[in-house]
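1. following is a predicted model, sequence given first.
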Amino acid sequence: MADPKGFMTTPRHDWPRRPVEERVKDWDEVYVPGALLPIISKQADRCMDCGIPFCHEACPLGNLIPEWNDLVSREDWRAAADRLHATNNFPEFTGRLCPAPCEAGCVLAINQPAVTIKNVEAAIADRAWELGFAPPRPPDRLSGRTVAVIGSGPTGLAAAQQLTRAGHTVAVYEKDDRLGGLMRYGIPAFKMEKRHLERRLEQMRAEGTKFRTSTAVGRDVGAAELRTRYDAVVIATGATAWRELPVPGRELAGIHQAMEYLPLANRVCEGDLAASPLSAAGRHVVIVGGGDTGADCLGTAVREGAASVTQLDIYAQPGAARDEDTDPWPTYPKVYRLSAAHEEARDLRSAPAADADARLFAASTLRFTGDAEGRVRSLHLVEVDAERRPVPETGRTLPADLVLLALGFSGPDREDGVIDQLGLELDPRGTIVRDAGFATNVPGVFAAGDAARGQSLIVWAIAEGRAVAAAVDRLLTGSSRLPAPIGPYDRPMRV
């Protein structure tokens, strides 16, 4: 603990964002480049060395947060990078994309703004790359065992890296033309530039991990055939089966799923397309769904030049402070948060029909209406109470010629045939059943990440990848020294 009084003398200071009018003109990350390093040592000083670090429990990776806060406060970047990478394969991802449940569990957050744990993590990861503290770590010798990982999202990549470093020969199969899963084509570049992903993939290639892109297991290669070719198979395909909105008018043209819209915008950034065929430019956009995916659509539509963009959230607007009855510390509270995308929409007044930050809370979609050509033109909604019951005489109509559905995901997609070809058992939610060792009902086949857990956070995805790697390593060698930070039935802290 470098400064015993840091939490009393130093206020919280977050990584500053670039001005709205500047950042909406490009797809670069929203933060001011280079502005984190001058402030982060003092921010790390705010860590209280509280004795019982609840941030450990709030983080499924078990990140050694007080330790690397102390090292950053002393600017010992090498040691900080070592402690951070001891529990997290991809801290540059979580430092940008994770909603930071660790900060909700910070003891300081009981009565003050929490330590900027997420910012400290991003600073350590970036400095590690700048100073050469994240070299490839190929195994000293090979085990002679082979593993196929299906899916290259954070779960699949974490599992592959752990197993490769343990000495196994690992091949990652990805159906898309580029690696990264939702981090590649679902997460907009303004939240995480793809150079961070590419840099980590190059590290993994140097360590010996093999990648097979544009290869859909179940179609391009049979899932059962893959099982016979490898000693073990890890299914990490994610939960990509999106939820539908069964209301009148859903069949109209111009209504799309968020994951039909976002990948096209990302492909424009990759240089594959000159413009997205679903571009929001000049259109009145309504996003149905109040979560992070909806916010990603919001920021993307603003950058594409939408005439207006409104986001509907079926839940009531949360308060600014934690409700100690429903969300007591150290659980992750449901409070009002202003993402970069909502800040942009607020400042640019992108949603004149909505509240100040483009969101309409407690709003439920009733139906869509269209024109003579069968294109959507309006969305009809009604306010709802806490039980999601319509409130009389609150109906409204919004202009809408592009509607994006961001309602979440229900489980793995069955269209590729992996589940049926292997005969995997599913639970009532549609996710893959596994035992306490991450093993499915098919010998040698394991399931991890959202495909088995259900829709979750990137930090849980990485933790699942690390844990399933330990289970596979144990199967192949009889024991394992790989860490297993969580079990398949662990869940976030709740009341």
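-> Cool, got the structure. Since this is a predicted model, take the numbers as computed values, not measurements.
2. make it CA atoms for all contacts and neighbour counts henceforth
-> Will do.
3. name the helices or strands packed onto the one helix or strand Ala128 maps to?
-> Assessed by DSSP states H and E, Ala128 sits inside helix 117-130. Here helix 117-130 touches helix 37-44, helix 65-73, helix 77-85, helix 91-97, helix 101-104, going by 3 or more C-alpha pairs under 8 Å, 6 or more residues apart in numbering; DSSP states H and E.
4. of all the ones you listed, which one is nearest Val221?
-> Proximity to Val221, assessed across the helices and strands packed on helix 117-130 by C-alpha to C-alpha, is greatest for helix 91-97 (30.1 Å).
5. what separates that closest one from the chain centre, distance-wise?
-> A distance of 9 Å separates the C-alpha centroid of helix 91-97 from that of its chain, computed with C-alpha atoms, centre = their mean, to the nearest Å.
6. show me what counts as buried in that helix.
-> Residues of helix 91-97 classed as buried: Pro91, Glu92, Phe93, Thr94, Gly95, Arg96, Leu97 (neighbour count, 16 or more other C-alpha atoms under 10 Å).
7. so which of the residues you listed comes closest to Thr9?
-> Looking across the buried residues of helix 91-97 and measuring by C-alpha to C-alpha, the closest to Thr9 is Gly95, at 25.0 Å.
8. is it true that that closest one touches Glu121?
-> Yes: judged on C-alpha atoms under 8 Å, Gly95 makes contact with Glu121 at a distance of 5.4 Å.
9. ok, and here's another one to check against it:
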Amino acid sequence: MGNPKAFLTIERKEAGYRPIHDRIHDFGEVEQTLNQNDRRVQASRCMDCGVPFCHWACPLGNKPPEWNDALYKGDWQLAYELLHSTNDFPEFTGRICPGLCEKACVLNLMEHEPTTNREDEAAICEYAWEEGYIKVEKPERNEHSVAVVGAGPAGLVAANRLNHKGYKVTVYDARENAGGLLRYGIPNFKLNKEVIDRRMEQLKAEGIDFQFGTHVVSDKKNVAPIQNDPTLGKDKIVSFDELSKKYDAVIVCTGTPEARDLKIPGRDLDGVYFALEMLSQQNRVLAGEDIPKDQLVNAKGKDVLVIGGGDTGSDCIGTAHRQGSKSVTQIEIMPKPPVGPDDPNNPWPTWPRTLKTTSSHEEGCIRRWNINSLEFIGKNGKLTGVKVQPIDWKPNPEGGRPIMVEAGEPEIIKAQMVLLAMGFLRPKQPEFPENVFVAGDAANGASLVVRAMASGRDAAEKVDSYVTSKK
């Protein structure tokens, strides 16, 4: 702790976003960066607490006091080594993690101005790439091999960890490239895909074998299409049983591929889409893929209604703006969260479930809560609006889920496009052979990228223990 009084004399300073009038015209990252001097000054605010709750809050067990101190002292290489010791890919979490560690920071309890851990993390990693601190390392091989199914955050971490332990690792994925939702769900304005490509080059150079366009299934005779991408994964089909016999161990990191649907009248109208149909396609368009005009999911000139109040819904709002939408409305069936910074139901150091306003919301959006969707309305097979109704929630006298009650008259929200962003269904995994392990969202249901990464790391340790015990 180089400056023990910094938290008393230096205010929190965030890099902030690019101006709205500038950023809504492109898909470049909206978040800016501080210069290196300001970044080191911000790192000095970390108090090196006797009980560092940031360690506790981070699923990866990151150690902000250690790498913030190294950053403040100008030792960027040490800062990266400390950061990378717990976090395989800090360039991902430094951009898209909600910063659980910051909400648990003691400075957040005292002044609601926690240390800028997430931005510091991103800055450290970018500096490490620029200065060549991140190098290709080819480990000495053992005689064992592992298959990882799914090249999302959990799968990439598991593959990276096992590769460095000497295993011959093969990663299978049904899509044409790696990243999972990092590549095909999160918009470029939050995570530039060159960031993923840069790390992928390193992983390949270090010996990980990637097999794309391969659909791994439980039953080859009954292959279900991938939701939103029914044509994917048909190039090659293999079964988990085949992989379990070919490799010493298999890790299933297939995420939560099935989005929650809204099966109300009019669901089949042209104009009602799952959120990922839009987000995935837009990322592919930006990657240079040619999408037939009649298959485009585009909001240009349309009144857009986003159903679902989470991060995926926010991503739809920002994407709709950049596609040239006429208007954007977001509705949520649950009540409006309390306006922060404190949440009486989740006091510090737990995560406060307070109202979140993202960069996409700032760009323009009507937001409404306690709204239930009743019917999609259309004309000549095309969506024209959605019939909704204000509702309220009352306690269930028998306990459990609250009871929904009507709280107003039905109304129609004008819309030519609806995006369903209501979360994902937790997958039901079949019974696997004993050498098959499940990690990430495939095991725990949809959650944060940082939690998926932590799960992938834990799975790698389990596989190593399993293979070692068998040996």
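-> Structure received. Small disclaimer: the values here were computed from a predicted structure and weren't measured.
10. and His256 of structure 1, that one's in a strand?
-> Yes: per DSSP: H, G, I helix; E, B strand; the rest coil, His256 of structure 1 lies within a strand segment.
11. grab the nearest non-local neighbour of it.
-> Leu404 (5.1 Å; C-alpha to C-alpha, 6 or more residues apart in numbering).
12. returning to what we had before: in a markdown table, list the buried residues of helix 91-97 of structure 1 along with distance to Ser41 of structure 1.
-> Output for the buried residues of helix 91-97 of structure 1, formatted as a markdown table (distance: C-alpha to C-alpha, whole Å):
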| residue | distance to Ser41 of structure 1 |
| --- | --- |
| Pro91 | 18 |
| Glu92 | 18 |
| Phe93 | 21 |
| Thr94 | 19 |
| Gly95 | 16 |
| Arg96 | 18 |
| Leu97 | 21 |
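13. quick check: the farthest pair among these?
-> Maximum distance among those (C-alpha to C-alpha): 9.7 Å, for Pro91 and Leu97.
14. helix, strand, or coil at Ile196 of structure 2?
-> Secondary structure, three-state DSSP: Ile196 of structure 2 is helix.
15. how far away is it from Ile307 of structure 2?
-> Going from Ile196 of structure 2 to Ile307 of structure 2 by C-alpha to C-alpha, to the nearest Å gives 29 Å.
16. neighbour count winner among the two?
-> Ile307 (24 against 17; other C-alpha atoms under 10 Å).
17. so what's the alignment partner in structure 1 of the more buried one up against?
-> Here Ile307 of structure 2 is matched to Val288 in structure 1, going by TM-score structural alignment. Contacts for Val288 of structure 1 (C-alpha atoms under 8 Å, 6 or more residues apart in numbering) come out as Gly294, Gln311, Leu312, Asp313, Thr365, Val403, Leu404, Leu405, Ala406, Leu407.
18. conserved subset of these in structure 2?
-> Using both residues aligned by TM-score structural alignment, their matches' C-alpha atoms under 8 Å, structure 2 keeps these contacts from these: Gly294, Gln311, Leu312, Asp313, Val403, Leu404, Leu405, Ala406, Leu407.
19. export the residues you listed to TSV and tack on neighbour count?
-> Below are the kept ones among the contacts of Val288 of structure 1 laid out as TSV (neighbours: other C-alpha atoms under 10 Å):
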residue	neighbour count
Gly294	24
Gln311	29
Leu312	24
Asp313	21
Val403	30
Leu404	24
Leu405	24
Ala406	27
Leu407	20
